[in-house]
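Novice: Provide a 3D model corresponding to the input given below.
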Amino acid sequence: MAASDEVTGDRDPRIDQLAGRRVLVTGGSGFIGSHLTAALVDVGAETHVLSSAVSSVYPHRLTALRSAITLHEGNLTDRTALRAVVRDARPEVVYHLGAYTHVGKSWSRIDECIQTNVQGTVNLLEALDGTGYTRFVNTGTSEIYGAIDIPFHEDDRPAPVSPYAVSKHAAEEFCRLGSTARGWPIVRVRPFNAYGPGQSPDRIIPEVIVRALRGDRLQLTQGRQTREFNHVDDLVEGFLLLGVVEGLEGQLCNLGCGQEVSIQQLVRTILAVMGDPVEAEFGALPDRPIEIWRMYCDATRAQDLLGWRPRLTLEEGLARTIDWYRSELELPTSPFVPGFARGT
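Specialist: Here you go, the predicted structure:
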């Protein structure tokens, strides 16, 4: 399953406030959303998930949770469907992660970015208006900041460089407006790069791991750009706290470790943890035409308001992730390593 199989026994006790509460997760079949959904089930929340595709194939990341959650089919762009979901779920806490998320492809799918990320967020907020919900956690993205000075701080003026980032910023602004002008109980969060079990194979960490496990060629750019990387379990704990800590309404928080790592350093670390099974070919691919060269956050606000800090070092998190993908590659097929199924 995509969500973490390990249940942490030392979670923050404040998270137990979610036990028995009705919680709605949009985007719950996604990477972070599925791990969040599993954590909510574990804590004892009455967990409802909104997914745009249910009828034909049950979302793979949620299969193991099927008997423990209520799955609602609906699209964020469908106002009628959202009203029905809100009516049926009657959520007290809402984690809004549903979005169009592909940065590169957003240039050719601008309308979808606007409809899903902006109009979809507004539709959900309007469906919830007057229902008595106590907390709406809106998920932004580190991409909102764009190419500005690092480390990124919540008070910085964003300069997004993709349609995806612009649309997420616009959605976030509607949330800010709803909080300040209407008094809606909204908290905004900007999570920084996540990794862990069940991540899409086109992301850098699973791609490097799978190619290394298979002994395939590993062609990369020079890897000069920097990012920070956060294990999904750490980010999920931050999300859970954002749903229960009092007095956060109107706040905007970065969620990340704030430790800058170049892509080249990251790849070398992954391969070292694996025993260097292949050699990375840095410079074999050109840099992207539009690149944010340095990206990491100042997470002081989350530390102060939530008492939250990541628990896992990069090496610890990578070791767990490598073990998970190694197990996936032992299966006849895996949706998380398409094209790399055993025997192909």
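Novice: Please count neighbours and contacts with C-alpha atoms only from this point.
Specialist: Noted.
Novice: can you count the residues close to the spatially closest residue to residue 53 that is not a sequence neighbour?
Specialist: What sits nearest to residue 53 in space, not counting adjacent residues and going by C-alpha to C-alpha, 6 or more residues apart in numbering, is residue 73, at 6.3 Å. Residue 73: 14 surrounding residues under other C-alpha atoms under 10 Å.
Novice: quick one: residue 73 from residue 126, how far?
Specialist: 18 Å (C-alpha to C-alpha, to the nearest Å).
Novice: this one next, for a side-by-side:
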Amino acid sequence: MTDQHDAPRRALVTGATGFTGGQLARTLVERGYSVRALVRDKQAAKAHELAAADIELAEGDVGDAAAVSRAAEGMTHIFHIAAVYRSANHPDSTYFRINRDAVAHVLAAAETHGARRVVHCSTCGVHGDVAEIPADEETAFNPGDVYQRSKLAGEDLARQAMADGAPVSVVRPTGIYGPGDDRFLKLFRTVENGTFRMFGSGEIAYHLTYIDDMVQGLILAGEHPAAIGEVFLIGSDRYTTLNELVNKVAATLSVKPPRLKLPVAPLMAAATLCEFACKPVGIDPPLHRRRVAFFTKARAFSVDKAKRLIGFRPEVGLDDGLARTADWYRSMGYLRSSPKAVK
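Specialist: Have a look, this model is predicted:
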């Protein structure tokens, strides 16, 4: 059951030049929405790609309240996907300006222009390193870095709006991957060329979401009547371990899985020193503590609430999703053009 209003559906998507926002915007067009994207630069290549997909462009920064309000005029739905992700060359204030303050701008614009639904994209990272396996929407917050703290501050605003009766839903994605994304490219490349190293035991839990399933969850959160006033974790049916993930990537690429395991403490110490050396001069360090956290922080969640309340059904399993992702990397020239047989 979804939103059955007869009026035309017009959606504003923030963050549409990014991986998740772009796929969401295109899917909304396919579903009959008129879609507008708030972009910082209409002349950028990513903006041109959106325009070619029949998506209207509104120029402005999501951190600018007036720009957000102009973009929201006439919209029935707002999907707020834009965020500043982890990068050590940003000051903390930048994270809070975008990941917290922009949420306030979106909520105010939605109220001003009478949007029927607002979906705020948060992150499972607000739960941090979870001790409860699998965690759920009621698991205690435990943000571990400025990105997660700023995302939690933004989500706090969205949940307060929900408590005040606004037609808002919050989605907390697990790790999103698939064709079009390059965040997992380093993992694929290093497994393929034999340079990947596991730090720690590799038995830490990890939870992924294929991009098509993520978009399904976001749209359900924006359409289903039962989604209003609710928070949903969105992810695949099952979580995995880093060892299993790496072995599956190796199998997808037809290479031998890596076996060497190294202690994680020296890597974390090196990452800490690297950040402290680079941040004062505005350089993005080659090694971040957040990258080391990939090997140390447990991420495993239940998506039962989204299944029960809004009919969320993950459709792409990990093996299939990794294969599709590898095919896209090959098509882009990021990996070898054909798999190399395991010897």
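Novice: Now the TM-score, please.
Specialist: Comparison of the two superposed chains (TM-score structural alignment, normalised by the length of the second structure) gives a TM-score of 0.82, and 310 aligned residues with a C-alpha RMSD of 2.7 Å.
Novice: Break down the first structure into its helices, ranges please.
Specialist: Taking DSSP state H to define them, one finds helices in the first structure at 31-43, 79-89, 110-113, 120-128, 163-182, 204-214, 232-242, 263-273, 300-306, 314-328.
Novice: Out of the ones you listed, which gets nearest to residue 290 of the first structure?
Specialist: Nearest to residue 290 of the first structure, of all the helices of the first structure, is helix 163-182, at 12.2 Å by C-alpha to C-alpha.
Novice: Can you give the distance of that closest one from its chain's centre?
Specialist: Counting by C-alpha atoms, centre = their mean, to the nearest Å, helix 163-182 of the first structure is centred 18 Å from the centre of its parent chain.
Novice: ok, now stretch 61-72 of the second structure?
Specialist: 21 Å.
Novice: Which residue numbers in the first structure does it align to?
Specialist: Mapping stretch 61-72 of the second structure onto the first structure (TM-score structural alignment) gives residues 75-86.
Novice: Likewise for stretch 16-23 of the second structure?
Specialist: Counting by TM-score structural alignment, stretch 16-23 of the second structure corresponds to 28-35 in the first structure.
Novice: In the second structure, what residue corresponds to residue 157 of the first structure?
Specialist: With TM-score structural alignment as the criterion, the equivalent of residue 157 of the first structure in the second structure is residue 140.
Novice: burial measure for its match, as a count.
Specialist: Count around residue 140 of the second structure with other C-alpha under 10 Å applied: 14.
Novice: which residue packs closest to it, ignoring adjacent ones?
Specialist: residue 127 (6.3 Å).
Novice: Over to residue 336 of the second structure?
Specialist: Per C-alpha to C-alpha, 6+ apart, closest to residue 336 of the second structure is residue 330, 6.1 Å.
Novice: so what corresponds to the one you found in the first structure?
Specialist: When the first structure is aligned by TM-score structural alignment, residue 330 of the second structure is paired with residue 326.
Novice: Ok, residue 230 of the second structure next?
Specialist: Under the alignment (TM-score structural alignment), residue 230 of the second structure maps onto residue 251 of the first structure.
Novice: And the closest residue to its match other than its chain neighbours, how close does it get to residue 175 of the first structure?
Specialist: Spatial nearest neighbour of residue 251 of the first structure, excluding adjacent residues (C-alpha to C-alpha, 6+ apart): residue 187 at 5.3 Å. Distance of residue 187 of the first structure to residue 175 of the first structure, given as C-alpha to C-alpha: 8 Å.
Novice: who touches both of the two?
Specialist: Here residue 187 of the first structure and residue 175 have residue 138 as joint contacts, going by C-alpha atoms under 8 Å, 6 or more residues apart in numbering.
Novice: Test my guess that residue 141 of the first structure contacts residue 168.
Specialist: Yes - taking C-alpha atoms under 8 Å as the definition, residue 141 of the first structure is a contact partner of residue 168 at 7.1 Å.
Novice: Compare neighbour counts for the two and give me the winner.
Specialist: Each of residue 141 of the first structure and residue 168 has its neighbours counted (other C-alpha under 10 Å); residue 168 has more, 27 against 21.
Novice: Now do the contacts for the residue in the second structure that the more buried one lines up against.
Specialist: When the second structure is aligned by TM-score structural alignment, the residue opposite residue 168 of the first structure is residue 151. Residue 151 of the second structure makes contacts with 96, 99, 100, 122, 123, 126, as judged by C-alpha under 8 Å, 6+ apart.
Novice: For residue 158 of the second structure, see how far away residue 151 of the second structure is.
Specialist: The gap separating residue 151 of the second structure from residue 158 of the second structure is 11 Å, by C-alpha to C-alpha.
Novice: shared neighbours, those two?
Specialist: Counting by C-alpha under 8 Å, 6+ apart, residue 151 of the second structure and residue 158 have no common neighbour.
Novice: mind listing what's buried in stretch 51-69 of the first structure?
Specialist: Buried positions in stretch 51-69 of the first structure, judged by neighbour count with 16 or more other C-alpha atoms under 10 Å: 51, 52, 59, 60, 61, 62, 65, 68, 69.
Novice: Check stretch 22-40 of the first structure too.
Specialist: For stretch 22-40 of the first structure, a neighbour-count test (16+ other C-alpha under 10 Å) marks 22-40 as buried.
Novice: and that stretch, how far apart are its ends?
Specialist: First-to-last residue span, stretch 22-40 of the first structure, C-alpha to C-alpha: 10 Å.
Novice: which residues touch that stretch?
Specialist: Outside stretch 22-40 of the first structure, the residues that touch it by C-alpha under 8 Å, 6+ apart are 2-4, 18, 45-51, 59-62, 65, 89-99, 194, 198-200, 232-233, 236, 239-240.
Novice: can you check stretch 58-75 of the second structure too?
Specialist: By C-alpha under 8 Å, 6+ apart, the surrounding residues in contact with stretch 58-75 of the second structure are 9-12, 14, 36-42, 78, 82, 97-98, 101-102, 105-106, 108-110, 112-115.
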